[in-house]
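A.B. asks: Sequence first, predicted coordinates after that:
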Amino acid sequence: MLGIRVHKHEGEKVRRKLIELDVLDKNYKVKREGDFLIFPIKERVEGFEIVETEFEPIEKRPHSYREVVDVPDYLRSLLPSSFDIIGDIAVIELSEELMEYGKQIGEAILKVHKHIKAVFAKGSAVSGEFRIRQLIHLAGEKRTETLHRENGIKLKLDVAKVYFSPRLATERMRIFKKAKEGEIVFDMFAGVGPYSILLAKKVRLVFACDINPWAVKYLEENKRLNKTPNVIPILGDVRKVAGQIKADRVIMNLPKFAHEFLREAMLSVKSGGIIHYYGFSHEDDLFGKHEEKIKTVARELGKKVKFLERRKVRPYAPYQYNIAIDFRVF
């Protein structure tokens, strides 16, 4: 093969020039000989020392598990294009037809994503008071506890015992940017603390409530891990807590049932305070029914609301969206 031989001190400058000329052969590794480098090239280039030598090919890693997984061709179109990564655990949703090949799919994910150590399939929908789902082990380590990192914080959790979605990291940062120093925040459905721990880095105090004892156990641990003593974990039904707290900002991250807790949220926010409400909606009416419910509850309590922002957070089913509505209460 053809190569260009240069002194190592000239290496970076020559590399950039070869890329600019589109003659650098990126299928092979650069060779080192003492103080010299030899770049693999596709064709001769004037003005350089050309040598003939052998180069070691670069092993191309697949970008997706779908490139290496062993399933029948007629099922390939059913392979999910994405899955959740929580710490070093992958959780994937498989159709009934693909479950027979779950082990192969899990092993393919492990092969392509070296940082993933365990793969599980969703065995049921999120359900019950604790918002958890059954998980089916596919490949890798048989453990469900992990350490997840996002937005500069660490979150220890058990994916089989608590609800957690890594897909809301951007939304959590949006709220963090809106929060102000000195505020008191009430996180009504806190889970292991992805909102609470992050906000505690900025605000004065965060009351973090959850009914799941496992979630509060991990919330306590995450409070220590992230050195956020201004997080106050509360284990219990938020209905019994509401009204005892007066917050500048209330977070209602329970999209399926948040509308049932609007009274509690409005009783817990200061006059002029902000509520971040989440819900599920069909694309034909993203915000209307939720806003009507918010206005109805406000009237019943003798309060007024001002809508500040409406947004689609993410799709969660065909034609269905997880939506957010920010509103101020007076």
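C.D. replies: Received, thanks. What you see is a predicted model; the values in this text were computed from it and never measured.

A.B. asks: alpha carbons only for contacts and neighbour counts from here, please
C.D. replies: OK.

A.B. asks: Residue 11 falls within a helix, correct?
C.D. replies: Yes - assessed with DSSP: H, G, I helix; E, B strand; the rest coil, residue 11 lies in a helix.

A.B. asks: Which residue comes closest to it once chain neighbours are left out?
C.D. replies: Ranked by CA to CA, 6 or more residues apart in numbering and with sequence neighbours excluded, the top spatial neighbour of residue 11 is residue 37, at 6.7 Å.

A.B. asks: list the contacts for the one you found?
C.D. replies: 4-8, 11, 30-31 (CA atoms under 8 Å, 6 or more residues apart in numbering).

A.B. asks: and if we set it to 7 Å?
C.D. replies: 5-8, 11, 30-31 (CA atoms under 7 Å, 6 or more residues apart in numbering).

A.B. asks: which among those residues end up buried?
C.D. replies: In these, burial by neighbour count holds for 5-6, 8, 11, 30-31, counting by 16 or more other CA atoms under 10 Å.

A.B. asks: Residue 217: which of those is nearest?
C.D. replies: Each of the buried ones among the contacts of residue 37 was scored against residue 217 by CA to CA, and residue 30 proved nearest at 51.7 Å.

A.B. asks: ok, that closest one to residue 11 distance?
C.D. replies: For residue 30, the distance to residue 11 (CA to CA, to the nearest Å) stands at 10 Å.

A.B. asks: Equivalent analysis for residue 198, please.
C.D. replies: 44 Å.

A.B. asks: One more: residue 258?
C.D. replies: In this view, residue 258 and residue 11 are 60 Å apart by CA to CA.

A.B. asks: Equivalent analysis for residue 199, please.
C.D. replies: In terms of CA to CA, residue 199 sits 47 Å off from residue 11.

A.B. asks: Presented hereafter is structure B, for comparison with structure A:
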Amino acid sequence: MRVRRVEKRHLAAAVGEEWVDPDRRPYVDGETAYVPVREGFFCDAEIPERRPYRGRPFQMVGDTAILHGERPTAEEVAAIVAWRRPACVLHLRTIDGVRRIPEAEVLYGEAHPVRHRENGLTYHLNPVEVMYAAGNLEERAHMGRIVRPGERVADMFAGIGYFTLPMAAAGARVHATEINPVSFGYLQENIRANRLSERVEAVCGDCRRHLTGVYERIVMGHFDAPSFLPDALSHAVPGTVIHLHAVGDATAAIWEALEATDYSATVDTRKVKKYGPHIWHVVHDVELL
């Protein structure tokens, strides 16, 4: 493969150059990036073509590789290190409780705070301290697409800003609550890093105690969300849209909560990702009538 050597710190600027081959990925080794060159342009080196990675699936959050499911073997970890050269490899066993604290094992390198870029936004976090569901990428982008500028939104389980940031970046006024003080610290940092302080009011504590007034949209991005639905409904009006996340079908719980109010609703269900055998992480979009 024909390449040009570029300092790693200049890689982001280089990839937009005319000579870059957009169909091939740069290769980074230490502080040097080897950027593929299109035919007809100068190159200063040739390196062997990299064979496609066929090993254990993993997700990159910043410079950290994260694996789920069964504990990976030493050979699987070595393959990931050789292929992607992460600074750290983590095995994420589970996410615990309302505060969504990861139970993770470091398999390579050292756990550390990372800077993760996604859909034009910056997320700061330490993957052993707080949850980051890389598989929810499209759902986060979706929320940024559907909000309207100036819309008042409640993000009841804001975490580090998974949905708060894309919605605020799209022009919504977001009231973000998070009960985990560590996640809340990263939420504040991420609001500042993305220059969204004027559009986000962030509060640390139980969302049920901090909701105020009424909202045009309410995001309930936690699998315990069905039990919080009566609290959300008390801050809604006809036309409010509630995005309720659940493991499996929670429509029965939604209709039960609605029966205690004067609302009717339309309920649409979207699949986000597979959660387990025959089990899906879904979002119920509930529009109150």
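C.D. replies: Nice, thanks for sending it over. It should be emphasised that the depicted structure is a prediction, and the values quoted were computed from it without experimental measurement.

A.B. asks: tm score of chain vs chain?
C.D. replies: The TM-score (TM-score structural alignment, normalised by the length of structure 2) is 0.79; 249 aligned residues with a CA RMSD of 2.4 Å.

A.B. asks: what's downstream of the helix or strand in which the residue nearest to residue 11 of structure 1 is found, the next helix or strand?
C.D. replies: Assigned by DSSP states H and E, residue 37 of structure 1 belongs to strand 36-40. Later in the chain than strand 36-40 of structure 1, the nearest helix or strand by DSSP H and E is strand 49-52.

A.B. asks: What range does that following strand cover in structure 2?
C.D. replies: Strand 49-52 of structure 1 corresponds to no residue of structure 2 when matched by TM-score structural alignment.

A.B. asks: just how off-centre is the helix or strand just after that strand within its chain?
C.D. replies: Remark: after strand 49-52 of structure 1, the chain's next helix or strand is strand 84-86, criterion DSSP H and E. Its chain's C-alpha centre and that of strand 84-86 of structure 1 lie 7 Å apart, by CA atoms, centre = their mean, to the nearest Å.

A.B. asks: now stretch 193-207 of structure 1
C.D. replies: Put simply, stretch 193-207 of structure 1 sits 18 Å off its chain's centre (CA atoms, centre = their mean).

A.B. asks: do the same with stretch 241-256 of structure 1
C.D. replies: That offset, for stretch 241-256 of structure 1, works out to 23 Å (CA atoms, centre = their mean).

A.B. asks: Flag every buried residue along it.
C.D. replies: Buried residues in stretch 241-256 of structure 1 (16+ other CA under 10 Å): 242-243, 245-254.

A.B. asks: which one of those residues is nearest residue 134 of structure 1?
C.D. replies: After measuring those against residue 134 of structure 1 - CA to CA - the closest member comes out as residue 254, at 19.2 Å.

A.B. asks: and residue 109 of structure 2, how far is that from residue 250 of structure 2?
C.D. replies: Taking CA to CA as the measure, residue 109 of structure 2 and residue 250 of structure 2 are separated by 40 Å.

A.B. asks: Which of those two has more residues huddled nearby?
C.D. replies: The neighbour comparison of residue 109 of structure 2 against residue 250 (other CA atoms under 10 Å) goes to residue 250, with 17 against 13.

A.B. asks: what about the nearest residue to that one once chain neighbours are set aside, which SS state?
C.D. replies: Of all residues not flanking residue 250 of structure 2 in the chain, residue 226 sits nearest, at 7.1 Å (CA to CA, 6+ apart). Under three-state DSSP, the three-state class of residue 226 of structure 2 is helix.

A.B. asks: what do we get in structure 1 for residue 226 of structure 2?
C.D. replies: So residue 226 of structure 2 corresponds to residue 259, using TM-score structural alignment.

A.B. asks: Next: residue 98 of structure 2.
C.D. replies: Per TM-score structural alignment, residue 98 of structure 2 is aligned with residue 129.

A.B. asks: count of neighbours near its match?
C.D. replies: Here the number of neighbours of residue 129 of structure 1 (other CA under 10 Å) works out to 8.

A.B. asks: Please report how far it lies from residue 193 of structure 1.
C.D. replies: From residue 129 of structure 1 to residue 193 of structure 1 the distance is 17 Å (CA to CA).

A.B. asks: Could you do residue 139 of structure 1 as well?
C.D. replies: Taking CA to CA, one finds residue 139 of structure 1 at 28 Å from residue 193 of structure 1.

A.B. asks: More neighbours: the two, which one.
C.D. replies: Between residue 139 of structure 1 and residue 193, counted using other CA under 10 Å, residue 193 has the larger neighbour count: 30 against 21.

A.B. asks: and the more buried one, what does it touch?
C.D. replies: residue 219.

A.B. asks: Could you grab the helix/strand/coil label for the counterpart of it in structure 2?
C.D. replies: Residue 193 of structure 1 maps onto residue 161 of structure 2 when the alignment is built from TM-score structural alignment. Recorded secondary structure, residue 161 of structure 2: coil (three-state DSSP).

A.B. asks: what does residue 215 of structure 2 give?
C.D. replies: Applying three-state DSSP: residue 215 of structure 2 is coil.

A.B. asks: That one corresponds to which position in structure 1?
C.D. replies: So residue 215 of structure 2 corresponds to residue 247, using TM-score structural alignment.

A.B. asks: ditto for residue 135 of structure 2
C.D. replies: Here residue 135 of structure 2 is matched to residue 167 in structure 1, going by TM-score structural alignment.

A.B. asks: Chain neighbours aside, what residue packs nearest to that match?
C.D. replies: residue 84 (7.7 Å).

A.B. asks: The one you found: neighbour count?
C.D. replies: 15.

A.B. asks: Isn't it up against residue 90?
C.D. replies: Yes - between residue 84 of structure 1 and residue 90 a contact is recorded at 5.6 Å, counting by CA atoms under 7 Å.
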